[in-house]
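Colleague: Fold the following, please.
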Amino acid sequence: MSGEPVGAAQELPEYAERVLELAELIPPGRVMTYGDVAEWLASEEPPADGGPGRRGAPGRPEGPESDVPDRPGEGGGRRGDGRRTGGPRQVGRVMALYGGGVPWWRVVRSDGVLLPGHELRALERYRAEGTPLRTAARATAGHLPRIDMARARWDGVPPGGGGARQGADDSTGDHI
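Modeller: Take a look at the predicted model:
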């Protein structure tokens, strides 16, 4: 993560714009993994009215997308409508290059480990936003907590829209 917002004169690739737009939608105190972001973007389906949409959302037709990876194992490709798709690594690359101007700390590793090199800055943000964290074991290097993924993970449904993942049992883990 460079920490520097992209200048107005620099054109972002379309896929990068989509990743950054989604990062901005993640509510405070919630997170999405790199893979969640990639999956969410791959399942987008532009609705007939031109507004934002998602495959399987109410009123949207469901059906297979035509994602064809560029190379075997890369996870990136193009959808049937020609829009770029990507996997977790592509999302991570976008966040590393362009993520400084968005809430980068809300796009995380699936194991909840804090972003190497940015742990203390991220931890400060998580605490300020009330993001659920798990206490680190004494054997953990640096004794840094992890994100409590079961409670903090967000599925992309806007608050109040129903269906967002809520921790099934708030008594698990510690809120730091």
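Colleague: from here on, contacts and neighbour counts on C-alpha atoms
Modeller: Noted.
Colleague: What's the end-to-end length of stretch 96-110?
Modeller: End-to-end distance for stretch 96-110, by CA to CA, to the nearest Å: 16 Å.
Colleague: Tell me how many other residues crowd residue 24.
Modeller: Counted with other CA atoms under 10 Å, residues neighbouring residue 24 total 15.
Colleague: Also residue 151?
Modeller: By the measure other CA under 10 Å, the count of residues near residue 151 is 23.
Colleague: and if you look at residue 127?
Modeller: The number of residues packed near residue 127 is 14, by other CA under 10 Å.
Colleague: and if you look at residue 117?
Modeller: Residue 117: 9 neighbours (other CA under 10 Å).
Colleague: The structure of the following sequence is requested for comparison with the preceding one:
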Amino acid sequence: MTAAPPSEYVEQVLDVVEDIPPGRVMTYGMIAEIVRERTGSGSARTVGAVMARYGSAVPWHRVVASDGRLPPGHEIEATRRLRAEGVAFRGEKVAMATSRWWPGENAD
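Modeller: Got it, this is the predicted structure:
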């Protein structure tokens, strides 16, 4: 079993996820890029580990894979929540072109 990421990294990831507006999504890699700018370290895989361990307190369903795949094992609930927020889908994946969000962009 791998060691848990440092608490500062965990807090940074959770802060970014909390800022994702309803109806929009970010990828693990996008979150890693923002946190890396703040802390100097991190990867999409580490963001995934943080979300798996600590993500239940934030809007976890708004974090998806780069191709729009939903969190493994939570696809049904994530789909339900995202559809309720108005997120567009292409089949079983989030339509990333219209749903992706970056901090500082207009949430509309």
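Colleague: which stretches of structure 2 form strands?
Modeller: Ranges of strands within structure 2 are 26-27, 63-64, 89-90, 93-94, based on DSSP state E.
Colleague: The first one packs against which elements?
Modeller: In this case it means strand 26-27 of structure 2. Applying 3 or more CA pairs under 8 Å, 6 or more residues apart in numbering; DSSP states H and E, one finds that strand 26-27 of structure 2 contacts strand 63-64.
Colleague: how big's the offset between the strand it packs on and structure 1?
Modeller: On superposition with structure 1, the mean distance recorded for strand 63-64 of structure 2 (mean CA distance after the TM-score superposition for structure 1) is 0.9 Å.
Colleague: which part of structure 1 lines up with that strand?
Modeller: Mapping strand 63-64 of structure 2 onto structure 1 (TM-score structural alignment) gives residues 107-108.
Colleague: same check, this time on stretch 7-16 of structure 2
Modeller: Using TM-score structural alignment, stretch 7-16 of structure 2 pairs with 13-22 in structure 1.
Colleague: Pull out the buried residues from that stretch.
Modeller: For stretch 13-22 of structure 1, a neighbour-count test (16 or more other CA atoms under 10 Å) marks 15, 16, 18, 19, 20, 22 as buried.
Colleague: contact partners of it?
Modeller: Residues outside stretch 13-22 of structure 1 that contact it (CA atoms under 8 Å, 6 or more residues apart in numbering) are 37, 38, 41, 84, 85, 91, 94, 95, 98, 99, 102.
Colleague: Of those, just say which sits nearest to residue 154 of structure 1.
Modeller: The closest of the contacts of stretch 13-22 of structure 1 to residue 154 of structure 1 turns out to be residue 37 (CA to CA; 10.1 Å).
Colleague: now the helices for structure 1?
Modeller: 14-25, 34-42, 88-98, 119-129, 149-152 (DSSP state H).
Colleague: between those helices, which gets nearest to residue 68 of structure 1?
Modeller: Of the helices of structure 1, nearest to residue 68 of structure 1 by CA to CA is helix 34-42, at 11.2 Å.
Colleague: What helices and strands are in contact with that closest one?
Modeller: Checked by 3+ CA pairs under 8 Å, 6+ apart, helix 34-42 of structure 1 has helix 14-25, strand 84-85, helix 88-98, strand 107-108 packed alongside it.
Colleague: As CSV, those with distance to residue 148 of structure 1 would be great.
Modeller: Putting these into CSV (distance: least, CA to CA, whole Å) gives the following:
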stretch, distance to residue 148 of structure 1
helix 14-25, 19
strand 84-85, 28
helix 88-98, 19
strand 107-108, 11
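Colleague: could I get the contacts of stretch 13-22 of structure 1 as TSV with neighbour count?
Modeller: Formatted as TSV, the contacts of stretch 13-22 of structure 1 follow (neighbours: other CA atoms under 10 Å):
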residue	neighbour count
37	26
38	23
41	21
84	20
85	23
91	25
94	20
95	25
98	23
99	25
102	17
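Colleague: so which of those residues comes closest to residue 69 of structure 1?
Modeller: The closest of those to residue 69 of structure 1 turns out to be residue 85 (CA to CA; 8.4 Å).
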